[in-house]
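S.K.: here are the coordinates; sequence isn't available:
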């Protein structure tokens, strides 16, 4: 029973520490709980070296996942950490139940922190792009030509219905509103949709 309590404390304090940018009380509790878990399982002879190796390697992989594209390392690391708990002692089914209870409580804590308290993980702010690539933020996937609407341009080639017009010395691909427009004719730019410029003969 004490092992279950320690496992719950380890998982809950680990989740709480994730929402802090520096070592908090949750982090200190996590360290103490891990130490107590290791001491207790070591004294009873249930802790094996394979469990320690899996736990350490799993934590390292999950940390590396924060700086590597993809979720493979994180998934493998999490599986290794979970396996390290399952391999403690000889009763795997009992440890599986302990692990399931701890994970369920940790997930509930995560949901409460995010949904009800609006918390976010500070570390993710440094490795995840949060800038908006909207037009309002100054980003555009093409040259914005919306300012050309209503301007007068000159056809450089015949428009059948597509061709080239010039405006202030710049060549612009354009299409006519429907009718054929000959070369060297003045046209009015009536619509701009992305890179599509529609003109009408004057």
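M.R.: Done, it's in. The structure displayed is predicted, hence computed values, not measured ones.
S.K.: alpha carbons only for contacts and neighbour counts from here, please
M.R.: Fine.
S.K.: that's a strand at residue 200, yeah?
M.R.: Yes - judged by DSSP: H, G, I helix; E, B strand; the rest coil, residue 200 forms part of a strand.
S.K.: And residue 56, how far from residue 10?
M.R.: Plainly put, residue 56 is 15 Å away from residue 10 if you go by C-alpha to C-alpha, to the nearest Å.
S.K.: quick one: the spatially most central residue of the chain from residue 76, how far?
M.R.: The C-alpha lying nearest the average C-alpha coordinate of the chain belongs to residue 128 (C-alpha atoms, centre = their mean; 5.6 Å). Relative to residue 76, residue 128 is positioned 21 Å away (C-alpha to C-alpha).
S.K.: all helices of the chain, in order?
M.R.: Using DSSP state H, the helices assigned to the chain run over residues 2-18, 25-43, 49-65, 72-86, 92-111, 122-127.
S.K.: how many neighbours does residue 67 have?
M.R.: Each residue near residue 67 was counted by other C-alpha atoms under 10 Å, and the total is 12.
S.K.: Looks like it contacts residue 127 (just checking).
M.R.: Yes - using C-alpha atoms under 8 Å, residue 67 and residue 127 qualify as a contacting pair, with a distance of 6.8 Å.
S.K.: Use this one as the comparison:
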């Protein structure tokens, strides 16, 4: 944002002037529009703008104003911010000293005999650092979305809800302990709870169609994620870089969730190897009644080829009524809405596979 860059640029210039550092170089570290020419004038290294360079060459001549081309920092050309190594920072008078250990700093300030005390991180600080790591927080956010998505698509299972809520709890808990959500101690949890409540209402009270409540729930969850990532130090200008970075992380998690959902729900059940995996999971051993086993109520003899009505949407799991009883079933192929006629095509153990009757 132009106003934000202008403000930070002025701060960098003021700080560099105060410490007798090259102001042009400091400004170029935050503003990619600044172009710098490194030259030597009578052996002295100078940093000039293109206009100043042309003026000096006209005034002193090209034999005295020599352009430096070796070991220049990234960003001296227009369009990139300047990035310097430690050696380059010392070369352009941006640093006074270069040290590799903290012990080497003490003599520079007359503290040769001072003792150094290192305070180790506690287990809680290590936990917070782990939970707020960029990759870990993105993983928790993605797992949270995946868990909630699977719970929405297969309501009543519970596993997706447990994984999703636990992942989101760790995501928000870590950022709260790190002080990254103090400003929104009420707003972020309120948006999170509101989004979850709306999704629960959409799935369990209006399961026939995913409508306005579901969309509002997802929007509320997304807003809580973005605000938690931005943190307590909110920028004053809407649309600032902090918001864009947070939106990128949330969008990445949404994309991963969508891809994983398509793969696990639509593509994998259609693959041949999945049929072999399911076949191996079916119980084939004999369980005699004299050994204490009892025949399960759901058997191929009682339900195979029977037709019934779906009670909930099958995405792909759900419930269907056969006669006066309701069973857990799984749709083969496409999802099936509630109230549609279905036919049992396969029974494997307690897994009842159905397809829509046209």
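M.R.: Structure's in. What do you need? Bear in mind the structure is a predicted one, so any value in this text is a computation, not a measurement.
S.K.: what's the TM-score for these two chains?
M.R.: Overall, the chain-to-chain superposition scores 0.55 on the TM-score scale (TM-score structural alignment, normalised by the length of the first structure); 133 aligned residues with a C-alpha RMSD of 3.0 Å.
S.K.: Switch the helices of the first structure over to JSON lines; also include distance to residue 165 of the first structure.
M.R.: Shown next, in JSON lines, are those (distance: least, C-alpha to C-alpha, whole Å):
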{"stretch": "helix 2-18", "distance to residue 165 of the first structure": "58"}
{"stretch": "helix 25-43", "distance to residue 165 of the first structure": "66"}
{"stretch": "helix 49-65", "distance to residue 165 of the first structure": "52"}
{"stretch": "helix 72-86", "distance to residue 165 of the first structure": "52"}
{"stretch": "helix 92-111", "distance to residue 165 of the first structure": "57"}
{"stretch": "helix 122-127", "distance to residue 165 of the first structure": "45"}
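S.K.: I'd like to know which of these is closest to residue 153 of the first structure.
M.R.: With respect to residue 153 of the first structure, and counting by C-alpha to C-alpha, the nearest of the helices of the first structure is helix 122-127 at 47.1 Å.
S.K.: helices or strands next to that closest one in the packing?
M.R.: Identification of packing neighbours for helix 122-127 of the first structure by 3 or more C-alpha pairs under 8 Å, 6 or more residues apart in numbering; DSSP states H and E yields no helix or strand.
S.K.: ok, back up a step: identify the residue of the second structure aligned to the residue nearest to the centre of the first structure.
M.R.: Residue 128 of the first structure maps onto residue 338 in the second structure, with residues paired by TM-score structural alignment.
S.K.: I'd like the distance between its match and residue 202 of the second structure.
M.R.: The span separating residue 338 of the second structure from residue 202 of the second structure equals 14 Å under the rule C-alpha to C-alpha.
S.K.: Next: residue 170 of the second structure.
M.R.: In this structure, residue 170 of the second structure lies at 25 Å from residue 202 of the second structure, with C-alpha to C-alpha as the measure.
S.K.: Residue 44 of the second structure now?
M.R.: 72 Å.
S.K.: neighbour-wise, which of those two wins?
M.R.: Neighbour comparison, residue 44 of the second structure and residue 202: the larger count goes to residue 202, with 21 against 8 (by other C-alpha under 10 Å).
S.K.: so what's that one up against?
M.R.: 210, 211, 213, 214 (C-alpha atoms under 8 Å, 6 or more residues apart in numbering).
S.K.: Compute the number of surrounding residues for the second one.
M.R.: Other residues within reach of residue 211 of the second structure by the criterion other C-alpha under 10 Å amount to 12.
S.K.: What's it aligned with over in the first structure?
M.R.: Per TM-score structural alignment, residue 211 of the second structure is aligned with residue 71.
S.K.: Now do the contacts for that match.
M.R.: With the criterion set at C-alpha under 8 Å, 6+ apart, residue 71 of the first structure makes contact with residue 65.
S.K.: same question, residue 250 of the second structure
M.R.: By C-alpha under 8 Å, 6+ apart, the contact set of residue 250 of the second structure is 138, 141, 222, 225, 226.
S.K.: I'd guessed the last one sits against residue 243; true?
M.R.: I take that to be residue 226 of the second structure. Yes - with contact defined as C-alpha under 8 Å, residue 226 of the second structure counts as touching residue 243 (7.2 Å).
S.K.: Pick out whichever of the two has more residues nearby.
M.R.: It is residue 226, of residue 226 of the second structure and residue 243, that has more neighbours when counted by other C-alpha under 10 Å, with 21 against 18.
S.K.: so what's the more buried one closest to, chain neighbours aside?
M.R.: The shortest distance from residue 226 of the second structure to any residue that is not its chain neighbour, by C-alpha to C-alpha, 6 or more residues apart in numbering, is 5.3 Å, and that residue is residue 246.
S.K.: just residue 218 of the second structure next, same as before
M.R.: residue 195 (6.2 Å).
S.K.: Now check the first structure for the residue matching the one you found.
M.R.: Per TM-score structural alignment, residue 195 of the second structure is aligned with residue 58.
S.K.: Could you pull up the residues touching that match?
M.R.: For residue 58 of the first structure, the contact set (C-alpha under 8 Å, 6+ apart) comprises 76, 77, 78, 79, 80, 81.
S.K.: Same list (the residues you listed) but as CSV, adding neighbour count and distance to residue 164 of the first structure.
M.R.: CSV is the format used below for the contacts of residue 58 of the first structure (neighbours: other C-alpha atoms under 10 Å; distance: C-alpha to C-alpha, whole Å):
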residue, neighbour count, distance to residue 164 of the first structure
76, 17, 56
77, 24, 58
78, 18, 58
79, 14, 60
80, 22, 62
81, 22, 63
